[in-house]
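Asks: coordinates only, no sequence provided:
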């Protein structure tokens, strides 16, 4: 879909995209170029109304080892204002990923350290290998998980975030599932098959209804019952019912047929 040096953005003909972190020789570690390219790729995704959902993945053995060593060495030489510019760039990436209108699914294997937990937390859903190793590693090198912290707290809860941010303990994919950071954790040998099943399941759903549901849940937040939220929800269901896909879905249900947006499940592994 576009030319990148640190990423690959591949659109599947079934209507979804996979955004691959592609610095395999560096274990997909972040640097300034990858952050900038991720921002650009997310802009491309957001502008493509044909996409139904997006997978975020890492090439090779690891999802992402966190910050690139050479980039950190350069950052150590920068003054406060230049570091602030770097932080704002990373924040733009995280906030843009979290605000994407299409559903996002992160797939985690191997190591996911530091800022990689931010990417995972910004996605709507995440799955991974049971033996994946995750870590909020910043305090080990005298730093803090500052920019990613709001998203990590939302994904795994305040108490767990305090523990792992303050101890820098590594925890497994299975533990991440228990904390809610991952929706599911699978044996590593089964991960690709499970990714295919997640893809097939998402392809059953109305693309516009998934977008509308994501926007709805963002507005609802923690579920506080206010008059404004009540009115928003009432309007949301009225809008989706009269939308083309809402009408098609209702007709298909009543006529006992598949709606137009459903293709045939692939039962295949995703394109490598």
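Replies: In hand now; what should we look at? For clarity, every value in this text was computed on a predicted model and none was experimentally measured.
Asks: hey, let's count contacts and neighbours off CA atoms from now on
Replies: Fine.
Asks: in the protein, which spans are strands?
Replies: 7-11, 17-21, 54-58, 104-108, 111-113, 125-129, 133-135, 170-172, 184-186 (DSSP state E).
Asks: report the longest helix in this protein, please.
Replies: Of all the segments of type helix in the chain, defined by DSSP state H, the longest one is helix 80-99.
Asks: just to revisit the earlier point, any chance of the strands of the chain in a markdown table, with distance to residue 46 too?
Replies: Shown next, in a markdown table, are these (distance: least, CA to CA, whole Å):
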| stretch | distance to residue 46 |
| --- | --- |
| strand 7-11 | 13 |
| strand 17-21 | 11 |
| strand 54-58 | 10 |
| strand 104-108 | 11 |
| strand 111-113 | 25 |
| strand 125-129 | 17 |
| strand 133-135 | 28 |
| strand 170-172 | 32 |
| strand 184-186 | 26 |
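Asks: select, out of those strands, the one closest to residue 40.
Replies: For residue 40, the closest of the strands of the chain is strand 7-11, at 10.5 Å, according to CA to CA.
Asks: I'd like the distance from that closest one to the chain centre, please.
Replies: Taking CA atoms, centre = their mean, to the nearest Å, one finds the center of strand 7-11 at 15 Å from the center of the full chain.
Asks: so what touches it?
Replies: 1-2, 17-23, 34, 37-38, 41 (CA atoms under 8 Å, 6 or more residues apart in numbering).
Asks: can you rerun that using 10 Å?
Replies: 1-3, 16-23, 28, 33-35, 37-38, 41-42, 44-45, 51, 54-59, 271-272 (CA atoms under 10 Å, 6 or more residues apart in numbering).
Asks: which among those count as buried?
Replies: Buried by 16 or more other CA atoms under 10 Å: 16-23, 28, 34-35, 37-38, 41-42, 45, 51, 54-59, out of the contacts of strand 7-11.
Asks: between strand 104-108 and the longest helix of the chain, find me the angle.
Replies: 110 degrees (axes from the mean of the first three to the mean of the last three CA atoms, to 10 degrees).
Asks: centroid-nearest residue for this structure?
Replies: residue 123 (2.4 Å; CA atoms, centre = their mean).
Asks: measure residue 77 to residue 68 for me?
Replies: Plainly put, residue 77 is 15 Å away from residue 68 if you go by CA to CA, to the nearest Å.
Asks: against that first model, consider the following:
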């Protein structure tokens, strides 16, 4: 397991162009690290992430449209890199999570938050919209909830985030690390190749129309995974009542 930690606690872990570049680089490197089975995205300090850094926002206020477009493209690439990482990514949300920070959480595969955490999509209060994070946030919480929270900019609790499906689990603050460790332990027992393909399966199938081509694609995927080295090893280990070789 590897951990990527947001470490600007004095700035409530708000991100700027430097942080965006560092996060993107870290996930690109971990994507190719064969010894890593899972990645935890964590943060130091009382907040998980407050979104965009105020000083960065002041600088962006003077940008041309083209400069804003280039800046937004870097943020979009960071989120895409997290979302498409071949390793399972677990968000450990220990503190409040606002605006762009919610995009970070939504781009992860599994999100666990402390019971005291508050969430907020605050962009419209500033005359903005959560555009870059929207593909991930809407997938995580659903269109109906997104319509409300995109428009109202209300704060909502970890319990509400769990109810609408934005996060997968809550835990008492003192039990957050144990809850994350349980998930990582479960992930570490699984075939790395199968988890990579399972992630791709969800991305490709979610919302796709149920066509003959889609059905054929699913048949091809199971045939490919059955004939893969880890697929053969996993089935053999199960039948022989032994641990598979990837453990």
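Replies: Nice, thanks for sending it over. Since the model is a prediction, treat every value here as computed from it, not as a measurement.
Asks: got a TM-score for the two of them?
Replies: After superposition, the two chains reach a TM-score of 0.96 (TM-score structural alignment, normalised by the length of structure 2), with 247 aligned residues with a CA RMSD of 1.3 Å.
Asks: which of residue 77 and residue 68 of structure 1 has more neighbours?
Replies: residue 68 (16 against 10; other CA atoms under 10 Å).
Asks: now do the contacts for the more buried one.
Replies: Taking CA under 10 Å, 6+ apart, one finds 26, 27, 28, 29, 30, 31, 32 in contact with residue 68 of structure 1.
Asks: how many other residues sit next to residue 87 of structure 1?
Replies: Residue 87 of structure 1: 14 surrounding residues under other CA under 10 Å.
Asks: skip the chain neighbours and tell me the closest residue to the equivalent of it over in structure 2.
Replies: In structure 2, residue 87 of structure 1 lines up with residue 72, judged by TM-score structural alignment. Spatial nearest neighbour of residue 72 of structure 2, excluding adjacent residues (CA to CA, 6 or more residues apart in numbering): residue 132 at 7.1 Å.
Asks: didn't the one you found look like it was pressed against residue 103?
Replies: Yes - Residue 132 of structure 2 is in contact with residue 103 according to CA atoms under 10 Å; the separation is 8.1 Å.
Asks: please enumerate the helices of the stretch 151-272 of structure 1.
Replies: In the stretch 151-272 of structure 1, the helices defined using DSSP state H, counting those that start in this stretch lie at 158-167, 173-179, 191-203, 207-220, 227-242, 244-254.
Asks: distance to residue 99 of structure 1 and mean neighbour count added to those helices, as JSON lines?
Replies: JSON lines is the format used below for those (distance: least, CA to CA, whole Å; neighbours: other CA atoms under 10 Å):
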{"stretch": "helix 158-167", "distance to residue 99 of structure 1": "21", "mean neighbour count": "15"}
{"stretch": "helix 173-179", "distance to residue 99 of structure 1": "23", "mean neighbour count": "20"}
{"stretch": "helix 191-203", "distance to residue 99 of structure 1": "19", "mean neighbour count": "18"}
{"stretch": "helix 207-220", "distance to residue 99 of structure 1": "9", "mean neighbour count": "16"}
{"stretch": "helix 227-242", "distance to residue 99 of structure 1": "18", "mean neighbour count": "13"}
{"stretch": "helix 244-254", "distance to residue 99 of structure 1": "23", "mean neighbour count": "15"}
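Asks: so which of those helices comes closest to residue 110 of structure 1?
Replies: For these, proximity to residue 110 of structure 1 was assessed by CA to CA; helix 173-179 is nearest, at 9.1 Å.
Asks: for the closest one, packing partners?
Replies: strand 125-129, strand 133-135, helix 149-156, strand 184-186 (3 or more CA pairs under 10 Å, 6 or more residues apart in numbering; DSSP states H and E).
Asks: now tell me what touches it from outside.
Replies: With CA under 10 Å, 6+ apart as the criterion, helix 173-179 of structure 1 contacts 108-112, 126-134, 155-157, 160-161, 172, 180-187.
Asks: that older thread, dump the helices of the stretch 151-272 of structure 1 into TSV; add distance to residue 95 of structure 1 as well.
Replies: Formatted as TSV, those follow (distance: least, CA to CA, whole Å):
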stretch	distance to residue 95 of structure 1
helix 158-167	19
helix 173-179	22
helix 191-203	24
helix 207-220	13
helix 227-242	23
helix 244-254	29
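Asks: out of those, which gets nearest to residue 64 of structure 1?
Replies: helix 173-179 (13.9 Å).
Asks: ok, back up a step: which neighbours do residue 132 and residue 103 of structure 2 have in common?
Replies: 75, 76, 79.
Asks: from residue 122 of structure 2, how far out is the last one?
Replies: Spelled out, it's residue 79 of structure 2. Taken as CA to CA, the span from residue 79 of structure 2 to residue 122 of structure 2 is 18 Å.
Asks: neighbour count winner among those two?
Replies: When residue 79 of structure 2 and residue 122 are compared for neighbours, residue 79 comes out ahead with 26 against 23, by other CA under 10 Å.
Asks: once you drop chain neighbours, what's closest to that one?
Replies: residue 107 (6.1 Å).
Asks: and the one you found, what pairs with it in structure 1?
Replies: Mapped onto structure 1 by TM-score structural alignment, residue 107 of structure 2 lines up with residue 122.
Asks: its match against residue 182, yeah?
Replies: No - using CA under 10 Å as the test, residue 122 of structure 1 is too far from residue 182 to be in contact (11.8 Å).
Asks: overlap in contacts of those two?
Replies: Common neighbours of residue 122 of structure 1 and residue 182 (CA under 10 Å, 6+ apart) are 106, 155.
Asks: excluding its backbone neighbours, what's nearest residue 95 of structure 2?
Replies: Nearest to residue 95 of structure 2 is residue 47, by CA to CA, 6+ apart, at 4.1 Å.
Asks: residues contacting the one you found?
Replies: Taking CA under 10 Å, 6+ apart as the contact definition, residue 47 of structure 2 lies against 6, 8-14, 93-98, 101, 117-118.
Asks: got it, and residue 213 of structure 2?
Replies: Here residue 213 of structure 2 is in contact with residue 219 (criterion: CA under 10 Å, 6+ apart).
Asks: that older thread, preserved in structure 2, out of the contacts of residue 68 of structure 1?
Replies: Among the contacts of residue 68 of structure 1, the contacts conserved in structure 2 (both residues aligned by TM-score structural alignment, their matches' CA atoms under 10 Å) are 26, 27, 28, 29, 30, 31, 32.
Asks: what does the first one align to in structure 2?
Replies: With TM-score structural alignment as the matching criterion, the partner of residue 26 of structure 1 in structure 2 is residue 11.
Asks: before we move on, back to that, ok, and the most crowded of the contacts of residue 68 of structure 1?
Replies: residue 28 (29 neighbours).
Asks: excluding residues flanking it in the chain, which one is nearest that one?
Replies: Take residue 28 of structure 1 and drop its neighbours on the chain: the residue closest to it by CA to CA, 6+ apart is residue 64, 4.6 Å away.
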